[in-house]
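**Q** heads up, no residue letters with this:
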C-alpha cells in the first residue's frame, strides 16, 4: 500500500514551494531594474484579481493575486504584465523602454539568474553542512560483483570481475555514475566500455525498461542493465565555501542535463507524456516532500527553481527567453523589431504558454485516482 497524506499538506507544500521561488525570481527582475533607474508599477505574486496589497512610496503596487501559479513585475512603460511595450505611448524617463539594450537584457535575465542562484545556494549549503559523499574505494565500485536474475549485461557478454570504465563514452568514476548514466535510457542500446585482463573493449547492451514507484505511488520508467558493483561504505569529506559553490554549480549542470534529456525523450516518443507534470503534480510532490522533512523539501525546491529558470529561458515570446531573443535580434539589426511583429509574437507566445499549461493540467487531472488510468 502507498502512503497517503492529509489533503491540506498538498496546498501548503505548493504555497511554501512556489511562493518564495516566484517572489525571488521577480525580485531579481525588480532589483536589477531599480539599479538601472527603471520604475515598477506593480509587483504581483500570482495572477488575476488582487486579494491584498499596498503601494510603496515609489508608486509600486505590491500585491497578492488570486491565481497562485506564478507572478510578475510590470515595469513603467509596459502595456501588460507580459512586459509588452506600449508602442503608442511616448517613452519617459524611468520607462523600461528608456533603458539601454544591455540594461534591458540584464533586467530580463535577472529572474532566471535568481532561480539558478537559489539552486546553487541550496546545493552549496548541503555540501558545506554534510560534506561531499565519496566512495571509500571508487574504482572498486565499478567492478561487476553480481548480476540480477534477468541481466541484459550478462546476456551481452559482461562477466563477473569486469570493470565498467565508461558508458556511451563518458568515464564512470563510481557505481553512482554507472547507474545515472544508464537509468535515463530505458530500452536503448548503450555502449558499455569494459576493462578485462588489462584490455579494454566495448559491449553493446540494451537497457531494460523498469517501472519503479516511490512510497507515494509516483511512477517512473528507468533503464537498468542488471549489474551490481562492489558497493562499500561512503565517507563525507568536509567542503569549504569556494569548493561548495563549484560543486553546487556542477550539480546544477547535471540536473539541467537530466531535465533536457527527459524532455527530449518525451518529444521523440521514448518516454510517455504522462511523465510531464503541471501545477497539480508540483503541488502533490511538494506536499509529499514536505511530509518527508525539510531536507527533502529543500532539495525539491532546488530542482523546481532550476525548472523555473529553464522554462523561463525558452525563446518563447511572453517568457524571459522570448524577450532576450528579441533583444538579440535588435542587437543584430541595430533597431528593434516592428511593433506589429512584436505584438503578434507576444500573442502567439501567450497562446502557446496557455496551451502548454492547459495540456499539462489535463495530464495532471488524468493522473488523479478517480479518473482511473
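**A** Done, it's in. In this text the structure is predicted, and so the values were computed from the model without any measurement.
**Q** going by C-alpha atoms from here, please, whenever you check contacts or count neighbours.
**A** Will do.
**Q** contacts made by stretch 132-152 with the rest, please.
**A** 154, 159-165, 172-175, 178, 205-208, 225-239 (C-alpha atoms under 8 Å, 6 or more residues apart in numbering).
**Q** quick one: contacts for the closest residue to residue 79 other than its chain neighbours?
**A** Among residues not flanking residue 79 along the chain, residue 86 sits closest, at 4.9 Å (C-alpha to C-alpha, 6 or more residues apart in numbering). By C-alpha under 8 Å, 6+ apart, the contact set of residue 86 is 77, 78, 79.
**Q** what's around the last one, how many residues?
**A** Right, the one you point to is residue 79. Counted by other C-alpha atoms under 10 Å, the residues lying close to residue 79 total 15.
**Q** same check, this time on the second one
**A** For residue 78, the neighbour count with other C-alpha under 10 Å is 20.
**Q** likewise for the first one?
**A** By other C-alpha under 10 Å, 25 other residues sit near residue 77.
**Q** how far away from the center of its chain is the helix or strand hosting residue 328?
**A** In this assignment (DSSP states H and E), residue 328 forms part of helix 320-333. Remark: helix 320-333 is offset 23 Å from the chain centroid, using C-alpha atoms, centre = their mean, to the nearest Å.
**Q** list the buried ones in it?
**A** Neighbour counts over helix 320-333 (16 or more other C-alpha atoms under 10 Å) mark 320, 321, 322, 323, 324, 325, 326, 327, 328 as buried.
**Q** for the first one, which residues are in contact?
**A** Which is residue 320. 108, 109, 111, 112, 312, 313, 314.
**Q** check the fourth one too.
**A** Neighbour list for residue 323: 105, 108, 315, 317 [criterion: C-alpha under 8 Å, 6+ apart].
**Q** doesn't residue 231 belong to a strand?
**A** No - under DSSP: H, G, I helix; E, B strand; the rest coil, residue 231 sits outside any strand and is assigned coil.
**Q** okay, pairing it with this:
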C-alpha cells in the first residue's frame, strides 16, 4: 500500500468510527429530550459551518457540517447542562414565534427528566454496542476453543512457573479458558499481580500460580503496548463455531458489553491505585492508529480475495466501533461537571435539596475540570504517539 493511501487511511477510518459513536450518543440525548418535550434548536453531524441543513416539523435544524467529527445536540436554553456545541446566538429564543423550536426550554424540565436525558447518551452507546456484538454473534459466532501451550519462551515467567508445551488451559483466575480473549484479558490486565492458572497435562490437572511481568511489546497491528506478559505461544483449535440465534445473540451482546464495562472499571481501578499508568488509556491518536492499522493489515492480507478482505474489514471495524462505543459511554458516566455523569450529580443534588448549585460554583468546577481533562488529553496523546511509533518519526526530523 502506497504511503499516500496509508496517510489517508488513518484519518478516514478514525472519522468513520468516532462519528458513528458520537452521533449515536447525541441521538440518545435528543430522543430522551424530545420524549420529555424539550425544544431542540439543532442536531448537528460534524462541527463548523453547515454544508446542508433541513428544518423538521418541530422547527429543529438538522445540520451536516463541514468538519465530520462526531456531532452535538443543542437544546433551547440548555445553558451547558448537557454538552453543548451550538451557536449561542441562535438557540431558538430570538426567532419569530412561528420559527421557534417546538417544546419547552431545557431548564424547564424537572431535575429527574434532565437526569434521564443525561443518561440517555451513554445508554445509547451501550445499546449500539449490544446490537453490534449481537450481529457478530450471529454472523461469526462465539467460537469455543481448545487452547494449549505451543511453546514456552526461555527465561520467561511461564518457564519459571513450570508451564510446559502441550499443557491445555482449563481456567484462568476462575474463568473458563475456552476462549483466547479470556486468557489474554486475565494476563494482560494482571501485570505484577498473581494469576491462578489451571491446566490439563495429560490426564492430570495442574494448578499453577504466576505473576505476569509488565513488558513493552508490539501487537499484531504493529502498535506498542505495555502489558502483562508470561512468555508463551498459544496453539488454538476451534471446538465449536457456536453461531448464535437472534435471542442468544442479544444475550451475547449484553454479556460482551458488560464484560467490556467491567474491564474498563478494572483498568480505572488499577490506574487510580497506581498499578497501571495513565498511558494505558487511549485518545483520538490511539483510536486512529488502531483503526488505520487494522484496515491496513486487513487490506494487505495475501492470498485472500478482495471481497473477503472487505468483509473482514467490515467485521473488525464493527467490533472496534462496539468497543469504542462502550468506552465513550463509560467515560461520559464519570462524575465530572462537564460530562453526563456530572450532570446526573448536579441534578440529583437539585432533586434532593430542591435548589440547584450556584452559577459561580458550576462555572468554577467546569473550568477546573476542563483544565484537568486538557492536561490528561495531552498526557494520553503523547502516550498514543509513542505507541504508534510517531515520536520516533519526529525525533528523526
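**A** On my side now, so go ahead. Since the structure is predicted, the reported quantities are computational estimates derived from the model, not experimental observations.
**Q** what subset of the contacts of stretch 132-152 of structure 1 is buried?
**A** 154, 159-165, 172-175, 178, 205-208, 225-231, 239.
**Q** can you give me the helices for structure 1?
**A** 9-35, 101-130, 138-141, 152-156, 175-183, 241-268, 279-292, 294-312, 320-333, 339-367 (DSSP state H).
**Q** compare those and give me the one nearest residue 53 of structure 1.
**A** Residue 53 of structure 1 sits nearest to helix 9-35 of all these, at 14.2 Å, using C-alpha to C-alpha.
**Q** how about the helices of structure 1 in a markdown table, adding distance to residue 51 of structure 1?
**A** Shown next, in a markdown table, are the helices of structure 1 (distance: least, C-alpha to C-alpha, whole Å):
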| stretch | distance to residue 51 of structure 1 |
| --- | --- |
| helix 9-35 | 15 |
| helix 101-130 | 24 |
| helix 138-141 | 55 |
| helix 152-156 | 57 |
| helix 175-183 | 45 |
| helix 241-268 | 35 |
| helix 279-292 | 20 |
| helix 294-312 | 24 |
| helix 320-333 | 26 |
| helix 339-367 | 23 |
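**Q** which among the contacts of residue 320 of structure 1 end up buried?
**A** Buried among the contacts of residue 320 of structure 1 (16+ other C-alpha under 10 Å): 108, 109, 111, 112, 312, 313.
**Q** quick one: map residue 120 of structure 2 onto structure 1.
**A** By TM-score structural alignment, residue 120 of structure 2 lines up with residue 110 in structure 1.
**Q** could you check how many residues crowd around that match?
**A** 22.
**Q** if we can go back for a sec, which one of the contacts of residue 86 of structure 1 is nearest residue 301 of structure 1?
**A** Checking those one by one against residue 301 of structure 1 (C-alpha to C-alpha), the nearest turns out to be residue 78, at 30.5 Å.
**Q** so the closest one is in contact with residue 96, correct?
**A** Yes - contact criterion C-alpha atoms under 8 Å: residue 78 of structure 1 and residue 96 qualify, at 7.1 Å.
**Q** map residue 283 of structure 1 onto structure 2.
**A** For residue 283 of structure 1, the aligned residue in structure 2 is residue 288 (criterion: TM-score structural alignment).
**Q** share the number of residues neighbouring the closest residue to its match other than its chain neighbours, please.
**A** Leaving aside its sequence neighbours, residue 288 of structure 2 sits nearest to residue 14 (C-alpha to C-alpha, 6+ apart; 4.7 Å). Look at residue 14 of structure 2: counted by other C-alpha under 10 Å, it has 20 neighbours.
**Q** from residue 293 of structure 2, how far out is residue 14 of structure 2?
**A** 11 Å (C-alpha to C-alpha, to the nearest Å).
**Q** and stretch 276-292 of structure 1, which residues are buried?
**A** 276-291.
**Q** off-centre distance for it?
**A** Counting by C-alpha atoms, centre = their mean, stretch 276-292 of structure 1 comes out at 14 Å from the chain centroid.
**Q** show me the contact partners of it.
**A** Residues outside stretch 276-292 of structure 1 that contact it (C-alpha under 8 Å, 6+ apart) are 5, 9-14, 17, 69, 216, 296-297, 300, 357, 360-361, 363-365.
**Q** wait, residue 62 of structure 2 sits on residue 46?
**A** No - Residue 62 of structure 2 is beyond contact range of residue 46, at 11.1 Å (criterion: C-alpha under 8 Å).
**Q** comparing the two, which residue is more hemmed in?
**A** It is residue 46, of residue 62 of structure 2 and residue 46, that has more neighbours when counted by other C-alpha under 10 Å, with 21 against 18.
**Q** list the contacts of the more buried one.
**A** With C-alpha under 8 Å, 6+ apart, residue 46 of structure 2 has these contacts: 19, 64, 65, 66, 67, 68, 69, 70, 71, 72.
**Q** which residues are in contact with the third one?
**A** This points to residue 65 of structure 2. With C-alpha under 8 Å, 6+ apart, residue 65 of structure 2 has these contacts: 44, 45, 46, 47, 48, 49, 50, 51, 52.
**Q** go again using 10 Å as the cut-off
**A** 44, 45, 46, 47, 48, 49, 50, 51, 52, 53, 71 (C-alpha atoms under 10 Å, 6 or more residues apart in numbering).
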